[in-house]
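S.K.: Quick one, structure for this:
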Amino acid sequence: MFSVFNAAELFSLILTLATLITGIIFTLDKFVWQPKRKEVTQEGTSGWVAQARSLFPVLFAILIIRSFIIEPFQIPSGSMQPTLLPGDFIGVEKFAYGLHDPIFHKTLIPTGRPQRGDIAVFIDPSNSKIDLIKRIVGLPGDTVIYQNKTLYIKPACNGQKVCPVTQEVPKQYVGLTNFTELGTQLNEYNEQLGNVNHHILRDPALPEQIYRYYQQPGSPMGEWVVPKGHYFAMGDNRDNSLDSRYWGFMPEPNLVGKATFIWISFTFNHDTDSMWPSWLPNGVRFNRIGSIH
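M.R.: This next block holds a predicted model:
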C-alpha cells in the first residue's frame, strides 16, 4: 500500500466511492424506498435519488472496464521514443499481470507476469505520485549489464542443467533520425530483446552517465542482479530516460498493466510565440493509431 495516492489512484478512489454510494442508493431505492412509496402514494422517485439510480450503472461499467480491462494513459515525455511519442494516448491491459483491486493494487487473481520486451505501466518506485511507462528488460534472477551504451543480459538460471551465459542484446544500426536532443540528431537502432523486435535511440553527443547509475550492493557499476519479485525497466530513448539504471528495481506490486495499442495520437504546438494554447491539440497523427511494437 502506498502512503500517497498518485493522480490515477486518486481518480480510482473517487470513482470507487462514487460507484459505492450510488450503488447503495440504487439498492435502497429499489428494495426499500420504492415499495414503501407505492404503499403510501403514487408519487415517483425524488430527483436526486433518480439521478443516483441512473448514474450507478454507468459508473459501475466504467469502474469495471478501467479497473480490470483497459485503462487509458497519455504519453507525456520522450523517454520511450521512437516507440511512443508525446501526445500518444495508449490503452493499457489491466488484466495482463493479474486482476488487482482498483485502489491499493492488491492482486485478486493472478493472470500472468511481465515478459522480456513488454512495455509496462507501473508506479514509480522513487515517487508514488507518478506512473511510468518503460520496457521490461530484466526479469527476476537476471543479470543486466549496461556498459558503453551496450546492453547485455544473463538470463536467470531456473534449474536448467546448463545455465544461460551473458550475451549482448542484438542490435543493428538504422541511421540518423529526425529526433533531436539539444540540437543533436539521435541514432536509431533495431534491437532484438527476447522475442520482441523494436527500435531504440542513442545520443552520439552524450557520454554514458555511469556515475549516476544506481549501484547495487556487491555489484560493479553498470551491473545489476534483479531480485525476486522485481523487474529491470528501461526506456527506448536510452540516453534520455530516467529508469532502472538510475533508481533501481521495479517491485511487482507496482505494476499497473501492459501497454498494447495507441488509440489516438495528437500533436501539440509548443511555440511560445503562438496564440494557440500549448495544452490544446493542433493535429492528429492517424498513422500512429494501432498496436505497439
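S.K.: CA atoms for contacts and neighbours, from now on please.
M.R.: Noted.
S.K.: can you tell me which strand in this protein is longest?
M.R.: strand 255-268 (DSSP state E).
S.K.: what's it packed up against?
M.R.: For strand 255-268, the packing partners by 3 or more C-alpha pairs under 8 Å, 6 or more residues apart in numbering; DSSP states H and E come out as strand 88-93, strand 119-123, strand 281-284, strand 290-291.
S.K.: Another for comparison:
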Amino acid sequence: MNFALILFVLVVITGIAWIADKLVFERQRRASARLALAEFDSHQPDLQGRFGSGDIDSTRKRLAEEKLRQPWWLEYSASFFPVILAVFVLRSFVVEPFKIPSGSMIPTLLIGDFILVNKYDYGIRLPVVNKKVIELGEPQRGDVMVFRYPKDPSLDYIKRVIGVPGDEVQYSNKHLTVNGKPADYTPLPDYLDEERLSYSKHFREKLPGGVEHGILNDADRPAFVAGADPDFPFRENCTYNQQGVTCKVPAGHYFVMGDNRDNSLDSRYWGFVPDENIVGKAFVIWMNLGNFGRVGTFK
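M.R.: Below is the predicted model:
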C-alpha cells in the first residue's frame, strides 16, 4: 500500500473542499445568516413583549450558529485539510516513521523498533514519484538508510551503506575491505538472539572512514554467497567466489548490507540501490513497545 499516494489524494480532495468552502460556501452561509438575523431582528418588538431579553439574545445566537454551521460533508473534508496537509508535508519532507519488521539489522536495530527517517539529508524529493529536486547531500559509508527495494519498489528496506559510487567493496571470509582498506574488527561477547534462541559471534566493525557499529556473524554459516540473483543491473560489476564477493559500485548506486551479516538479503544477493530508490537516513528509535530502553539515537 502506497501510503504517500493515499495521503496525497486526501490532501487534494480535502484541499479542494477547503478552497471551495472559503471562496463559495462560507460566503453563502454568511449571507444566509445575515438575512435570517435581519428577519429575526425585525420581529424583536413583538418578541420583547412575550420573552425576556436574555431569551431573545440566546435564540438569536443559536440562529446565527445554525446558519453558519458547515454541512456534514464539509465538516469531514475541509475541516481536516490543515491537519492532513501538515502530516503530508512533515512525512514527505522532514521525517517519516517506520517499524523494523525483520532481524537483518540486529544488533543495531531490533524487530519492533519504531524509527524515524530523515527525509532531507539526502536531498529534497517530490513525494509519491520520489524525484530529487534539490541536492543537499549524499549517503555516506556507515549510514543506516531506508530505500525502496529495487526488485519491488512497493517494499521499503533498511540496510547500512557500505559502498558509495566508485567504491570497490570486497566481502571475503566475512571480512570487509573497501578500496583496498580493510575494516577493523573488535570481538565482543557473543550475542543472544532472543527471537531465534541462538548465539552469534559479535564484533564492533570500524569501516574505512571511521564509522563504528556492531555486527553479527554465525560461525556455522559459509562465507560464500549462495542464491545471488544472476540478472540484477550491473551484475557484471561483481565477482563471486568461495570466499565471498567483490563489487565495483556503479555511478548513482550504493552497496548496502545488513549488520546481521549471515541473516540479511542485501546487495550481495540482489545488487545495488539506485539513487532514485532512496527514502532517507534512519537516525533515531522513538519507540519499542517491548523495551522502552531502546528509545534514543543509534550509531
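S.K.: can I get the helices and strands packed on strand 255-268 of the first structure in a markdown table with distance to Q51 of the first structure and mean neighbour count?
M.R.: A markdown table is the format used below for these (distance: least, C-alpha to C-alpha, whole Å; neighbours: other C-alpha atoms under 10 Å):
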| stretch | distance to Q51 of the first structure | mean neighbour count |
| --- | --- | --- |
| strand 88-93 | 30 | 23 |
| strand 119-123 | 35 | 23 |
| strand 281-284 | 33 | 13 |
| strand 290-291 | 37 | 14 |
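S.K.: can I get the ones you listed in CSV with distance to A61 of the first structure?
M.R.: Below are those laid out as CSV (distance: least, C-alpha to C-alpha, whole Å):
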stretch, distance to A61 of the first structure
strand 88-93, 16
strand 119-123, 22
strand 281-284, 28
strand 290-291, 24
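S.K.: among those strands, which is nearest L201 of the first structure?
M.R.: With C-alpha to C-alpha as the measure, strand 119-123 is the member of these nearest L201 of the first structure (15.9 Å).
S.K.: between the closest one and strand 88-93, how big is the angle?
M.R.: 80 degrees (axes from the mean of the first three to the mean of the last three C-alpha atoms, to 10 degrees).
S.K.: three-state assignment of the residue at minimal distance from the centre of the second structure?
M.R.: The C-alpha lying nearest the average C-alpha coordinate of the second structure belongs to E96 (C-alpha atoms, centre = their mean; 3.6 Å). Here E96 of the second structure is recorded as strand under DSSP: H, G, I helix; E, B strand; the rest coil.
S.K.: Which parts of the stretch 151-293 of the first structure are helices?
M.R.: 244-247 (DSSP state H, counting those that start in this stretch).
S.K.: among the helices and strands packed on strand 255-268 of the first structure, which is nearest L186 of the first structure?
M.R.: strand 88-93 (20.2 Å).
S.K.: Report the mean deviation for that closest one after fitting onto the second structure.
M.R.: Following the fit onto the second structure, the mean deviation recorded for strand 88-93 of the first structure is 0.4 Å by mean C-alpha distance after the TM-score superposition for the first structure.
S.K.: that older thread, from F3 of the second structure, how far off is the residue nearest to the centre of the second structure?
M.R.: 11 Å (C-alpha to C-alpha, to the nearest Å).
S.K.: can I assume Y185 of the second structure is in contact with R204?
M.R.: Yes - assessed by C-alpha atoms under 8 Å, Y185 of the second structure is found in contact with R204 at 5.6 Å.
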